[in-house]
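Asker: 3D, please:
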Amino acid sequence: MVSQFVSPDKVRLLGHLKFDFPEGTHAIGRLDNHSEGLLLLTTNKKVTRLLFQGQVPHKRIYLVLVKGLVEAPALHLLRTGITLPGKGHDDYTTLPCDVEIVAPPPNLPPLDPSHTWKVPETWLQITLTEGKFHQVRKMVTTVGHRCKRLIRVAIEDIELGGLAPGAVRELEETDFFRLLHIDNWQ
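Answerer: Sure, this is the predicted structure:
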């Protein structure tokens, strides 16, 4: 599914979900079409600016399945900052972030069998306070590991939890802003 309501391409969109979204609903931050997990939707146009363009950084947590066994030197590079190629000659060094090797998440729907490899793999939990284009995928690739699966599990204190793919959970506006740690939202 593409994390938008309108597209010129014949793809599955948010509007195809069995939910009556209010007029003006839009996604806050996107997931690319090879990623899954938590997507925040709102009708409040200030949220994107306050959450992702404001002066206070807000954390995003991802579970990442990579090809191969991740060792200490790669973890160190991921944690301290990776230089990624930018457009033209504008390379970009990621901010330091938290990276841990974690156990496979329980009750996770399986990947398409065509995406399996017969090699060791590692689950990482990566906590960022920035979100450049395909940043997590580029980071793990730069340290020698191909991203097999990318799941956003939290933005600040809003967690995916056991929410099924395609399911929608509504939050009261005050809870939404409290869990996102956004104070001046009115």
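Asker: switch to C-alpha atoms for all contacts and neighbour counts from now on
Answerer: Noted.
Asker: In three-state terms, label the spatially most central residue of the chain for me.
Answerer: In the chain, the C-alpha nearest the mean C-alpha coordinate belongs to Arg152, at 3.6 Å (Cα atoms, centre = their mean). Classification of Arg152 using DSSP: H, G, I helix; E, B strand; the rest coil returns strand.
Asker: Isn't it up against Tyr62?
Answerer: Yes: judged on Cα atoms under 8 Å, Arg152 makes contact with Tyr62 at a distance of 4.3 Å.
Asker: circling back: which residues touch the residue nearest to the centre of the chain?
Answerer: By Cα atoms under 8 Å, 6 or more residues apart in numbering, the residues touching Arg152 are 35-39, 60-63, 160.
Asker: measure the residue lying closest to Phe176 once chain neighbours are set aside to Met139 for me?
Answerer: Leaving aside its sequence neighbours, Phe176 sits nearest to Ile158 (Cα to Cα, 6 or more residues apart in numbering; 7.8 Å). Going from Ile158 to Met139 by Cα to Cα, to the nearest Å gives 24 Å.
Asker: ok, those two, which is more surrounded?
Answerer: More crowded of Ile158 and Met139, by other Cα atoms under 10 Å: Met139, with 22 against 19.
Asker: Please give the structure of this sequence too, so both can be compared:
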Amino acid sequence: MRYFVLHKPYGMLSQFTSEGGHACLADLNFDFPKSVYPVGRLDHDSEGLLILTDDNLLKNKLLEPRQKMPKTYLAQVEGQVEPEHLKKLENGLEIKHKGKVHFTQRAVAKRYSGAIPEERDPPVRFRKTVPTDWLTLTISEGKNRQVRKMTAAVGLPTLRLIRLQIGQLALANMAIGEVRELKKEEIYRLTIGQ
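Answerer: Predicted structure coming up:
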């Protein structure tokens, strides 16, 4: 079995076939084995940690909703993050999913004050009159565009979204577009979950 981690760039599809003029995983300067596929996905306008493997048991464990595998995201949002925003995000709120109302599960939300990630290409549009802020959000479910829907629901539209962590596996200091093969201890930490 082979296991890889990628810092997926903005504008790239989480698949090996291009669609709609978007870049895809085949465009990376990396020779992936033909047997590996992404575990889950990140939208083309999201960045960050993406796992690729041919281990179907691990894929199923990471994607199975009953496993409640935590995923942590860093979001640059429009507006200032206040304690009431974080409380609403943590307690759960209503979002639309596939045309129905979904009430999100409890999450962990924090205002982010760490180092700002390297600028993406293209950069987020800057507006002098509109402040931006950063927050981290850890969720254990994965509805389509969930983090973006959650931040919008509390009045903080997401401008940039980066997945930092899945379970115990963190993006750490990987550069945008960097790929590396996972070490045995990292695979073990993924298989034991939280």
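Asker: picking that back up, counterpart of the residue nearest to the centre of structure 1 over in structure 2?
Answerer: Using TM-score structural alignment, the partner of Arg152 of structure 1 in structure 2 is Arg163.
Asker: And that match, how far from Lys98 of structure 2?
Answerer: Distance from Arg163 of structure 2 to Lys98 of structure 2, by Cα to Cα: 22 Å.
Asker: Can you list the residue ranges for helices in structure 2?
Answerer: Along structure 2, counting by DSSP state H, helices occupy 56-63, 83-91, 146-153, 184-192.
Asker: other SSEs contacting the second one?
Answerer: Counting contacts by 3 or more Cα pairs under 8 Å, 6 or more residues apart in numbering; DSSP states H and E, the secondary-structure elements packed against helix 83-91 of structure 2 are strand 108-111.
Asker: quick one: the strand it packs on to structure 1 mean distance?
Answerer: Following the fit onto structure 1, the mean deviation recorded for strand 108-111 of structure 2 is 0.3 Å by mean Cα distance after the TM-score superposition for structure 1.
Asker: just checking, what packs against that strand?
Answerer: Against strand 108-111 of structure 2 (3+ Cα pairs under 8 Å, 6+ apart) you get helix 83-91, strand 132-139.
Asker: How about the contacts made by Val64 of structure 1?
Answerer: Here Val64 of structure 1 is in contact with 123-126, 147-151 (Cα under 8 Å, 6+ apart).
Asker: looking at the alignment, what does it pair up with in structure 2?
Answerer: Counting by TM-score structural alignment, the partner of Val64 of structure 1 is Ala75.
Asker: before we move on, the earlier item: between which two of the contacts of Val64 of structure 1 is the distance greatest?
Answerer: Pairwise distances across the contacts of Val64 of structure 1 peak at 14.5 Å for Ile126 and Lys148 (criterion: Cα to Cα).
Asker: Phe177 of structure 1 is in contact with Asp157, isn't it?
Answerer: No: using Cα under 8 Å, Phe177 of structure 1 makes no contact with Asp157, being 9.9 Å away.
Asker: which residue in structure 1 lines up with Ser113 of structure 2?
Answerer: Match for Ser113 of structure 2 (TM-score structural alignment): Ala103.
Asker: Apologies, that question was intended for Leu135 of structure 2.
Answerer: Per TM-score structural alignment, Leu135 of structure 2 is aligned with Leu124.
Asker: re the thing from before, of the helices of structure 2, which is nearest Met12 of structure 2?
Answerer: helix 146-153 (17.6 Å).
Asker: Thr80 of structure 2: neighbouring residues, count only.
Answerer: Actually, residue 80 of structure 2 is Gln. It isn't Thr. For Gln80 of structure 2, using other Cα under 10 Å, the count is 16.
Asker: typo on my end, it should be Val108 of structure 2
Answerer: 17.
Asker: which residues touch it?
Answerer: Neighbours of Val108 of structure 2 in contact, by Cα under 8 Å, 6+ apart: 89-90, 136-139.
Asker: Try it again at 6 Å.
Answerer: Val108 of structure 2 is in contact with 90, 137-138, counting by Cα atoms under 6 Å, 6 or more residues apart in numbering.
Asker: gap between the alignment partner in structure 2 of Leu50 of structure 1 and Val39 of structure 2?
Answerer: Using TM-score structural alignment, the equivalent of Leu50 of structure 1 in structure 2 is Lys61. To Val39 of structure 2, Lys61 of structure 2 is 10 Å away according to Cα to Cα.
Asker: wait, the match of Leu135 of structure 2 sits on Ala103?
Answerer: No: applying Cα atoms under 6 Å as the test, Leu124 of structure 1 and Ala103 come out as separate, 8.3 Å apart.
Asker: So for those two, which residue has more residues nearby?
Answerer: Neighbour count, other Cα under 10 Å: between Leu124 of structure 1 and Ala103, Leu124 has more, with 21 against 10.
Asker: In space, what's closest to the more buried one - neighbours in sequence excluded?
Answerer: Nearest residue to Leu124 of structure 1 in three dimensions, chain neighbours excluded: Ile101, at 4.5 Å (Cα to Cα, 6+ apart).
Asker: since we're on that neighbour, how many residues are nearby?
Answerer: For Ile101 of structure 1, the count of nearby residues is 17 (other Cα under 10 Å).
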